[in-house]
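J.: just need the structure, nothing else, for what follows:
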Amino acid sequence: MRRDTIYDRDLDRVPANHQPLTPLAYLDRAARVFPDHVAVIHGDLRRSYAELYARARRLASALAARGIGRGDTVAVLLANTPAMIECHYGVPMTGAVLNTLNTRLDSAALAFCLDHGEAKVLITDREFSRIAGPALEQAGVTPLVIDYDDPEHTGPGERLGSLDYEALLAEGDPAHDWAMPDDEWDAISLNYTSGTTGDPKGVVYHHRGAALLALGNVVTGGLAQHPVYLWTLPMFHCNGWCFPWTLSIVAGTHVCLRQVRADAMYRLMAEHGVTHLCGAPIVMSLLLNAPEAERRPLPHRVAFFTAAAPPPEAVLSGMAEAGFAVTHLYGLTESYGPAVVNAWHDAWDALPPDEQAAKKARQGVRYPVLEGLDVRDPETMEPVPADGTTLGEVMMRGNVVMRGYLKNPTATRAAFAGGWFHTGDLGVKHADGYVQLKDRSKDIIISGGENISSIEVEDALFKHPAVAAAAVVAKPDERWGETPCAFVELRPGGQASAEDLVAWCRERLASYKLPRHVIFGELPKTSTGKVQKYLLRERAREG
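T.: Have a look, this model is predicted:
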């Protein structure tokens, strides 16, 4: 029972000593302290922090005037552009919830997200009209459609709505008196993550978690004042790992990049003195495999943060030689992005290369803003021994864990069973407390930073008339980290080539979900008929 003490009397929580945590305050401060510092670079465009703040307030004002407020969902289908940064501030300034949609999804998946999130507004880039148009036709909701026409996009695309993004901002007040959230527990964003059951789950973030993870990025990444950050990580991924909010803490410069290409990355790093960037293994592959003609000398050592599968030693060595300092992170959509870091000890530099590689392969320890990280037995909830071999489930707890899954209390309760968030990832705990993943119990394939449900790919294959059985596992890939590898049993008399099955899947799946390898033969099964995927993973790894 809680005991009343002298510190509980007449020392109340009042507005003067307690305000809800929110990352929106970071932009307010940056604009007041460094109003003239360059906040955004995009092509020839340069915008200061004063201008970024004014545009975010215009957006909030215009949306509020159209009736958007607390708890309304504003969906955006945007590339890494200035508008996407503005939406991370302007939308929650109204009390609304920002839903950044994955630009690589197909129309059916986008329609599901729009309906499930009950989108009131959709801000969509002209480039993505080919998927946004059919999605709007399939969706049950009828959001206000606002078109964003980025001057840097010179390719095809059409406008879908009756209102242009710049025209919307022109309606707004640059001095709009936006409101802090009523409660730091209020939702700030909605992110959809692929599961193993087909439909994605809607992960809800709150203002407190977003504010803390953004601070955690500053501490973990060693961001000094005025860093220059290159946007190679999609901002639709976990709100860009919260970096749209992180940069305002240190008044950093956002260097936008619509398409991740080696020549553009090297050019922008050289021209703007980029200090930091994030990305999946494919980004490292692009940088390392770039022709000499596309490379540019880097102005200094550049910090590169990568998640997903640990980079191979050859890749880490190549990145170091190219002028990058790589830090391995781990997290999930449910943890606002990376919440675990492979914190490197200087003493490890003296270890032989193979021992260093073993250290670097580990996911690591918790961010300073994550209160708990452990490997536990999911049945007993007891911690596994810190012996580096006993397998358990990686679990987290703390303020940078999601509120839960939107409209899915059953999944939320299961994820939080026993007072911990169950990641679904299997791993071990080493003697020094560092965690290392060993398998993914959800059978999720992470390819180029994208989550792919193996069951979704299997379902597409099963629908082919010649397929009797199919199992999809992750195959290690030097460029993409992992790619789907399909093992297929054909029906007696059934005929289909690998090309046939890939073409079949292309009609039913987004392109990044297509199997890169198709292997025919009888699938290994248990006595009860269950496919032994661990054997297939071994085959896929062995090539």
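J.: switch to C-alpha atoms for all contacts and neighbour counts from now on
T.: Fine.
J.: spatially central residue for this protein, please.
T.: Centroid-nearest residue in the chain: residue 237, 2.6 Å away (criterion: CA atoms, centre = their mean).
J.: my guess is it contacts residue 102. True?
T.: Yes: here residue 237 reaches residue 102: they are 7.4 Å apart, a contact under CA atoms under 8 Å.
J.: returning to what we had before: ok, now which ones touch the residue nearest to the centre of the chain?
T.: 100, 102, 191, 333, 337 (CA atoms under 8 Å, 6 or more residues apart in numbering).
J.: let's see that with 6 Å instead.
T.: Listed by CA atoms under 6 Å, 6 or more residues apart in numbering, residue 237 has no contact partners.
J.: how much space separates it from residue 450?
T.: The spacing between residue 237 and residue 450, counted by CA to CA, to the nearest Å, is 9 Å.
J.: equivalent analysis for residue 340, please.
T.: Relative to residue 450, residue 340 is positioned 19 Å away (CA to CA).
J.: who has more neighbours out of those two?
T.: residue 340 (26 against 20; other CA atoms under 10 Å).
J.: let's verify that one: helix, strand, or coil?
T.: Secondary structure state of residue 340, per DSSP: H, G, I helix; E, B strand; the rest coil, is strand.
J.: another for comparison:
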Amino acid sequence: MEGVMKCSANYVPLTPITFLERSAIVYSDRVSIVYGDVQYTWKQTHQRCIKLASALSQLGILPGDVVAVLGPNIPALYELHFAVPMAGAVLCTLNVRHDSAMVSVLLSHSEAKILIVDYQFLQIAQGALDILSKSKAKLPLLVLVPDSKQASAISSPGILDYESHLLAMGRLDFEVRRPKDEWDPISLNYTSGTTSSPKGVIYSHRGAFLNSLAAALLNEMGSMPVYLWCVPMFHCNGWCLTWAVAAQGGTNVCQRNVSAKGIFENIAKHKVTHMGGAPTILNMIINSSPGERKALPGKVSVMTGGAPPPPHVLHKMEELGFNVTHSYGLTETYGPGTVCTWKPEWASLPRDAQAKIKARQGLQHLGLEEIDVKDPITMKSVPHDAKTMGEVMFRGNTVMNGYLKNLKATEEAFSGGWFRSGDLGVRHPDGYIELRDRSKDIIISGGENISSIEVESVLFSHPAILEAAVVGRPDEYWGETPCAFVKLKDGFNANAEELIKYCRDHLPRYMAPRTIIFEDLPKTSTGKVQKYLLKEKAKALGSISKPGSSKL
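T.: Sure thing, here's the model as predicted:
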């Protein structure tokens, strides 16, 4: 169109770096980070991030280089979400539950030039470097974040100190390295480990910027929120809320360990307005003891995701005074990709019915172009009948750039012009989607498709059950039948026969588990049950019936 001119006056690559720069002015003296006795203002956080970026540059970090971090939700991890991009580098946050062997694999794959590690995980990091030293890989420089209660300086050879070295050598006159193209990578996130082989997911400055704003909107975050960190910052960059809280000039309440007592104490002490967590965190809250609970100073908005929340968990959370928003996404969609937006007409429904509706995955948020449920072969949309299953697919600007060094996997994920999630779901008449299972977790018994999510939801509603996960167990006659792994609440008792009968009373008979195993459930650090491990256990149990057995 005549008269159009694209120039620096009207086009600047989008980047979350601008969130911090703005808050350093608008919210200069407002508390940005709280961690025990440690507090910083937004002006101080901005200055610390500039110094860190300067130090990284002085240590030889160039645009596009990877800086890895291994640590819990502490101020340093928050600061590095800005400092590393400000140095032009790519932030790679590592799962703190990984052992040295896995950390060495990810360091090698990402080619990280620097590894910044919290003191609690120093041995894991050193073990990883020992493994790497036996190969030809170049070892990353090791930087230690010391215990804030102890003296900062360290004397270990070959290890730099986060405070006394990096921040001390950093310069405030450092010129921040902004992305030349908003599609440039800002972070590298490895998939959470619900499968046995994590992939490196590349995020862009543009995607991070848009998903951060979307996260603030779907959390209904006004200016100056107080956010309690229960979501690991290393998981999808804290669902992009690391950047979103900065955009709104909020206060980040950091905590090293997450417990029900700590959650209630922090909410009461800091007047927390927002928090997030997988359903396991919600489960922890509703099953807390009266002695651990404190009255909420106001309504606390909670975003949950990572796994479909059982309706009764949502119901109990609301009874305690929490307002829960259900979101759904994957590492490949920067975390939250959909939101189950509340509709006023639901208010007249019974509470149990409301909770069941709110457990749906909803529709795409404002930063994403489109979500659909499609036949993975024909790519046709399934009918909105709440019955026909298809694969959930995403399309938009908050979908990953691709998988690091894995073009084949990237092409497969984007086949047909959509990102294929691998999740199976249905679409309701109102357009909202609802997950039924991962494609690999559907149990096929005698030709019938059984959703493990549906069976788990019924098990969760039993008063004695704290946690439940359902997988298929080999069956010589039916192919496979549901096998439930459950953990009971303290002080409660239930046997297998009782739980099987309970399921048969609430589900079609073929969907009820035929096997109940009582044990702790293996989880990732983000609260997802590692079903591939449970599948191995169920398989090891062997077949439970012989040809010719009658159907239960």
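J.: so after superposing, what's the score?
T.: Superposed pair, TM-score by TM-score structural alignment, normalised by the length of structure 1: 0.82. Supporting alignment: 480 aligned residues with a CA RMSD of 3.3 Å.
J.: what's the closest non-adjacent residue to residue 347 of structure 2?
T.: Leaving aside its chain neighbours, residue 347 of structure 2 sits nearest to residue 354 (7.4 Å; criterion: CA to CA, 6 or more residues apart in numbering).
J.: err, residue 226 of structure 1, not the other one
T.: What sits nearest to residue 226 of structure 1 in space, not counting adjacent residues and going by CA to CA, 6+ apart, is residue 252, at 4.2 Å.
J.: residue contacts, the alignment partner in structure 2 of that neighbour?
T.: When structure 2 is aligned by TM-score structural alignment, the residue opposite residue 252 of structure 1 is residue 250. By CA under 6 Å, 6+ apart, residue 250 of structure 2 lies in contact with 224, 225, 226.
J.: in TSV, list those residues along with distance to residue 407 of structure 2 and neighbour count.
T.: Listed next are the contacts of residue 250 of structure 2 as TSV, based on distance: CA to CA, whole Å; neighbours: other CA atoms under 10 Å:
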residue	distance to residue 407 of structure 2	neighbour count
224	41	18
225	40	21
226	40	24
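J.: mind listing which of those residues are in strands?
T.: residue 226 (DSSP state E).
J.: please name the residues that touch the corresponding residue of structure 1 for residue 273 of structure 2.
T.: If you follow residue 273 of structure 2 across to structure 1 using TM-score structural alignment, you land on residue 275. Applying CA under 6 Å, 6+ apart, we find residue 275 of structure 1 in contact with 227, 228, 302.
J.: out of those, which comes closest to residue 345 of structure 1?
T.: Closest approach to residue 345 of structure 1 among these (CA to CA): residue 302, at 19.1 Å.
J.: any chance you could map the strands in the stretch 351-500 of structure 2?
T.: Remark: strands assigned in the stretch 351-500 of structure 2 by DSSP state E, counting those that start in this stretch are 363-364, 370-374, 390-395, 402-403, 419-427, 433-438, 443-445, 448-450, 465-475, 479-488.
J.: can you lay out the ones you listed as JSON lines showing mean neighbour count and distance to residue 1 of structure 2?
T.: Listed next are these as JSON lines, based on neighbours: other CA atoms under 10 Å; distance: least, CA to CA, whole Å:
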{"stretch": "strand 363-364", "mean neighbour count": "24", "distance to residue 1 of structure 2": "32"}
{"stretch": "strand 370-374", "mean neighbour count": "22", "distance to residue 1 of structure 2": "28"}
{"stretch": "strand 390-395", "mean neighbour count": "24", "distance to residue 1 of structure 2": "28"}
{"stretch": "strand 402-403", "mean neighbour count": "20", "distance to residue 1 of structure 2": "33"}
{"stretch": "strand 419-427", "mean neighbour count": "23", "distance to residue 1 of structure 2": "33"}
{"stretch": "strand 433-438", "mean neighbour count": "23", "distance to residue 1 of structure 2": "40"}
{"stretch": "strand 443-445", "mean neighbour count": "20", "distance to residue 1 of structure 2": "56"}
{"stretch": "strand 448-450", "mean neighbour count": "15", "distance to residue 1 of structure 2": "54"}
{"stretch": "strand 465-475", "mean neighbour count": "23", "distance to residue 1 of structure 2": "58"}
{"stretch": "strand 479-488", "mean neighbour count": "23", "distance to residue 1 of structure 2": "61"}
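J.: any idea which of these gets closest to residue 106 of structure 2?
T.: strand 402-403 (13.1 Å).
J.: if we can go back for a sec, got a markdown table for the contacts of residue 250 of structure 2, with distance to residue 488 of structure 2 too?
T.: Output for the contacts of residue 250 of structure 2, formatted as a markdown table (distance: CA to CA, whole Å):
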| residue | distance to residue 488 of structure 2 |
| --- | --- |
| 224 | 40 |
| 225 | 36 |
| 226 | 34 |
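J.: ok, the contacts of residue 250 of structure 2 in structure 1: which stay?
T.: Of the contacts of residue 250 of structure 2, the ones still in contact in structure 1 (both residues aligned by TM-score structural alignment, their matches' CA atoms under 6 Å) are 224, 225, 226.
J.: mind listing what the closest residue to residue 255 of structure 2 other than its chain neighbours touches?
T.: Excluding its sequence neighbours, the residue lying closest to residue 255 of structure 2 (CA to CA, 6+ apart) is residue 73, at 5.8 Å. Neighbour list for residue 73 of structure 2: 254, 255, 256 [criterion: CA under 6 Å, 6+ apart].
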